[in-house]
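Engineer: Sequence and computational prediction follow.
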Amino acid sequence: MTFHPQPQPGEPRPWAFPAPERGTLPNGLTLLTSHRPGQRVIAVEVLLAAPLDAEPAGLDGVATIMARALSEGTDEHTAEEFAAELERCGASLGAHADHAAVRVSLEVPASRLDKALALLAEALRAPAFVEHEVKRLVANRLDEIPHELANPARRASMALSKELFPAELRFSRPRQGTEETVRNIDAASVREFYEAHVRPSTTTAVVVGDFTGIDLPDLVASTLGRWTGGEAVPRPRPALVSDDHARVVIVDRPGAVQTQLLIGRTGADRQDPVWAAQVLGVYCLGGTLTSRLDRVLREEKGYTYGVRALSQVLLSSSDGTGGALLAISGSVATEATGPALADLWQVIRTLAEGGLTEEERDVAVQNLVGVAPLRYETAAAVADTLADQVEQELPDDYQASLYARLAATGTVEATAAAVNAFPLDRLVVVLVGDAATIAEPVRELGIGEVSVVS
């Protein structure tokens, strides 16, 4: 029997995260482009300087409704016609609001980029904000809220934000608004928010993909370049302040068979030189199935299906007033809540006393750096990261330099960053579960004052 020759691996090629080309359209819109040969699905990310902090008092959620309404009809197409035109292009269009900006995302085959960009520009330039469409979006959002409150992970996240941040800071409240505030939103308030904050001079568009055969400068000029609007000064970003003195908040769910854990505080973001070491150290602590937390709580003790540690940028600013959420999350059986927390604290103490091993550091670097070329195989992944860099006021070569710094970070640096990320006397613990069962065992741990909320 004759077999086909086994394929052999080729020579490894050098890889670096792509650097974009940067320009500005005559209407003031900032444009970043990255030609990626072979990526025939083009990805576009548009950042609108309409942060959650800009929402009027009593209208939390208006940025979200505005973002969703951008594709619900324009001055040229009804909502149904606009959706049909997108479908004919084979394109997908979505939008969401976050603390730094409203993000609009488009993916489309390269052969239909001209039509899809024209539709995107139309949605940005002349959204209709028809009353009945806005009412429908508000009703949909109101329907979502009970489901979010019933989700232990979402409920824990809301409780942690409320605990960490002062009430006057937008971070303390749900990103998409509450039932009380969403009910106040109508077409007039959505349009007012749009007209106050959305204009080309404060907008950045990122376009990534294979531009072979496409006159991209001319195409962008004839679509996004037609959008006009007055000059604007970007809104100053609020300083991120928080209260992370050690305490425990139990969100009572009588009869719950599991407890949702969320342990967090605020810390260094990507503007801080410690970020690379922090990413590496936090990954070793709880970034994957082989991390220390999973090894103890999942493999050895069987308390959980998985526990994760993360560092998530909340709002990054070049003036150093931003920050990131440093958190540990997971769920355990109700009766295991006290023992699981005790063992989790012990894992962190052991890390501080003995440090990470060289093997843990090497595995983390391989997972974070070695697989980066696979992570960025699609145009959408590259566009999303470039948009993150803009949103977080980082230089265009930041991601490329980050991988170099991760590879150069030593075990001692990573250990110190992980220990500093989770000091045991500065952790806010949120538990969503049966307070009658878990409150006393948690008090006995002495990890902070315990309070119960409904």
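Structural biologist: Ah, there it is. Residues are numbered from 1 along each chain as shown.

Engineer: going forward, measure contacts and count neighbours with C-alpha atoms only.
Structural biologist: Noted.

Engineer: hmm, who's touching stretch 59-70?
Structural biologist: With contact meaning CA atoms under 8 Å, 6 or more residues apart in numbering, stretch 59-70 is reached by 50-52, 55, 94-97, 102-104, 123-124, 127-129, 133-134, 137-138, 175-178, 181-182, 184-185, 189-191, 193-194.

Engineer: Just the ones of those in helices?
Structural biologist: 123-124, 133-134, 137-138, 181-182, 189-191, 193-194 (DSSP state H).

Engineer: among these, who's most crowded?
Structural biologist: Val138 (24 neighbours; other CA atoms under 10 Å).

Engineer: would you list the ones in helices among the contacts of stretch 59-70 in JSON lines and tack on distance to Thr437?
Structural biologist: Below are the ones in helices among the contacts of stretch 59-70 laid out as JSON lines (distance: CA to CA, whole Å):
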{"residue": "Ala123", "distance to Thr437": "52"}
{"residue": "Leu124", "distance to Thr437": "52"}
{"residue": "Glu133", "distance to Thr437": "46"}
{"residue": "Val134", "distance to Thr437": "44"}
{"residue": "Leu137", "distance to Thr437": "40"}
{"residue": "Val138", "distance to Thr437": "38"}
{"residue": "Thr181", "distance to Thr437": "34"}
{"residue": "Val182", "distance to Thr437": "35"}
{"residue": "Ser189", "distance to Thr437": "46"}
{"residue": "Val190", "distance to Thr437": "45"}
{"residue": "Arg191", "distance to Thr437": "49"}
{"residue": "Phe193", "distance to Thr437": "46"}
{"residue": "Tyr194", "distance to Thr437": "48"}
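
Engineer: and the comparison structure, right after this:
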Amino acid sequence: MRSRLFSLVALSLLGGTPLLHAQGAALPASTTPPRLAAPKALQLPTMVERTLPNGLRLVIVEQHELPVVDAQLVIRTGTEADPAGKAGLATLTANMLDEGAGSRDALALAEEIGFLAVRLGTFAALEQSTVSLHSTRTTLDSAMALMADVVLRPTFPEKEFTRLKSERLTALLQEQDRGPAMADRAFSALVFGEAHPYGRSVNGTRESVEPMGLDEVKQFWRTYYRPNNATLVLVGDLSVNEAQALATAAFGGWERGTVPPVTYARAQAPSSTSIHIVDKPKAAQSSFRIGTIGVPRRTADYYPLMVMNTALGGSFTSRLNNTLREVKGYTYGAGSSFSMRREAGPFTARAEVVSAKTDSALIEFMKELRGMRTPMPADELAKVKRYLRLGYADGFESTSDIASQVAGLVPTGLPLSTLGAFDAGIARVTAADVQRVAARYLDPTKLRIVIAGDRASIEPALKATKIAPVDVRDMRGRPVLVP
């Protein structure tokens, strides 16, 4: 009897017969989902600010649960400072930092990182360049000294520069055969213009990277990698005084300098909707990028926009994903986002759609964008706000998470108190707020619609939708003459 019951239970778990009570009666099916408790207020750790005499700002967060420390050094300059015709310079500069530093060449540096069992990374984005470190408490002194070598004493070996540049050129060539990358590049250029930093790829182009020399990399580093242009975030198992002493020992001798401001003209949002095809012959799918210029991170509409976008395309159960994936089956996933930067970044709705349904998918995209401008039902509003409030704590689970959250405030200059204001900010959002920001920022008559796909098969159907005029562009957004 016991073996028979065991078999029935096992079969049930594998999707066979219903699970039985010991007496043989079937368990009742559950038809009511569990009730979620009200979101609890998130208690953030204390964040302490200090400034070294050379101008380096410190943000220190004590977390003593585990003997680890995460550090992020954020330079408040990124690819936006790439000179005209030199797109990709900031990212190449960041990539070169750990290719040899202090007395170590690239191989010796990699061996030291392995010996200390630390993680060290360097990268650049639009508005920042970052060096990150994860270390145990016992190896922190040595790890911080290594990090300081990478930031203050990179050797910029010619051999490694040649290799990195060759890898970059190969990657740029590969992008020309990838629909999503083609759509991303063309969309940015069409929304902001190629002359605007937001309209260029952070990796540059073949024309900008190929002639780039090592002296230009060194000059970018000398100009922008200065303590008075940087913030060091330290999170983990150390006291404020210990953190300040470590930072002083590692970076106290870093010389401050005059950092030129980065300026550029403000981009103009489109005045009408247009459809632009980036031709990828015989492509099995079409890469959609739909949007316009959005808002800067400092916008007063931040919280209503978070709620509105989460409902539209910011979660798996969003309207776009539900319609295009679950109901229609056109894609594996669809979504939307506001990239909020120091200045207004893009609003983008996106999906990779089976080619035969390109026109149908566009119709559904436009329906959902229009529908977002009508009042949001109370149950949907409550669900979205709960989703955001409950999920916010995920960003503070580890020392690395906390460091990233703090570092994310640096480029925009937002105060540390911003992190603790999220829960109350989302809780205050009303349906009227959501409708107001949707009406203001989601105008279906003023969009750039970029679709990278097989022009021969998708162009006639796109024109037949009569949603907007259709033309053909290359992956930089430039017009293409077609027969």
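Structural biologist: Arrived safely, thanks for sending. Note that the structure is predicted; figures quoted are calculated from it, not measured.

Engineer: What's the TM-score once they're superposed?
Structural biologist: Once superposed, chain against chain, the TM-score is 0.91 (TM-score structural alignment, normalised by the length of structure 1); 438 aligned residues with a CA RMSD of 2.2 Å.

Engineer: so where do the strands sit in the stretch 51-200 of structure 1?
Structural biologist: With DSSP state E, counting those that start in this stretch applied, the stretch 51-200 of structure 1 shows strands at 92-97, 102-109, listed in chain order.

Engineer: The shortest one: average distance to aligned residues in structure 2?
Structural biologist: Taken over the aligned residues, the distance from strand 92-97 of structure 1 to structure 2 averages 1.4 Å (mean CA distance after the TM-score superposition for structure 1).

Engineer: how about that strand, which residues of structure 2 does it hit?
Structural biologist: When structure 2 is aligned by TM-score structural alignment, the counterpart of strand 92-97 of structure 1 is residues 119-124.

Engineer: Please state the offset of the matching stretch from the chain centre?
Structural biologist: 16 Å (CA atoms, centre = their mean, to the nearest Å).

Engineer: Please identify which of the ones in helices among the contacts of stretch 59-70 of structure 1 is nearest to Thr78 of structure 1.
Structural biologist: Nearest to Thr78 of structure 1 out of those is Glu133 (CA to CA; 10.0 Å).

Engineer: And the closest one? What does it align with in structure 2?
Structural biologist: So, by TM-score structural alignment, Glu133 of structure 1 is matched to Glu160.

Engineer: I'd like to know how many residues surround the residue lying closest to its match once chain neighbours are set aside.
Structural biologist: In space, and not counting its chain neighbours, Glu160 of structure 2 is closest to Glu99: 6.5 Å by CA to CA, 6 or more residues apart in numbering. For Glu99 of structure 2, the count of nearby residues is 23 (other CA under 10 Å).

Engineer: With Ser92 of structure 1 as the reference, measure out to the residue mapped onto Glu99 of structure 2 from structure 1.
Structural biologist: Mapped onto structure 1 by TM-score structural alignment, Glu99 of structure 2 lines up with Glu72. Going from Glu72 of structure 1 to Ser92 of structure 1 by CA to CA, to the nearest Å gives 13 Å.

Engineer: mind listing the helices for the stretch 201-350 of structure 1?
Structural biologist: With helices called from DSSP state H, counting those that start in this stretch, the stretch 201-350 of structure 1 shows them at 216-222, 275-286, 292-293, 337-354.

Engineer: what's the angle from the last one to helix 275-286?
Structural biologist: Computed with axes from the mean of the first three to the mean of the last three CA atoms, to 10 degrees, the direction of helix 337-354 of structure 1 lies at 130 degrees from that of helix 275-286.

Engineer: Name the next helix or strand downstream of helix 337-354 of structure 1, please.
Structural biologist: Heading C-terminal from helix 337-354 of structure 1, the first helix or strand you meet, by DSSP states H and E, is helix 358-365.

Engineer: counterpart of Gly425 of structure 2 in structure 1?
Structural biologist: In structure 1, Gly425 of structure 2 lands on Arg405 (TM-score structural alignment).

Engineer: close enough to count as contact, its match and Ala276?
Structural biologist: Yes: with contacts counted by CA atoms under 8 Å, Arg405 of structure 1 reaches Ala276, the gap being 6.3 Å.

Engineer: Tell me which of these two has more neighbours.
Structural biologist: Between Arg405 of structure 1 and Ala276, counting by other CA under 10 Å, Ala276 is the more crowded of the two (23 against 16).

Engineer: which one in structure 2 is aligned with the more buried one?
Structural biologist: Under the alignment by TM-score structural alignment, Ala276 of structure 1 pairs with Tyr303 in structure 2.

Engineer: same check, this time on Gly446 of structure 1
Structural biologist: By TM-score structural alignment, Gly446 of structure 1 lines up with Lys466.

Engineer: and what of Arg253 of structure 1?
Structural biologist: Checking TM-score structural alignment: Arg253 of structure 1 goes with Lys280.

Engineer: neighbouring contacts of stretch 151-169 of structure 1?
Structural biologist: So stretch 151-169 of structure 1 is in contact with 53, 148-149, 171-174, 241-244, 251, 260-262, 264-265, 428-432, going by CA under 8 Å, 6+ apart.
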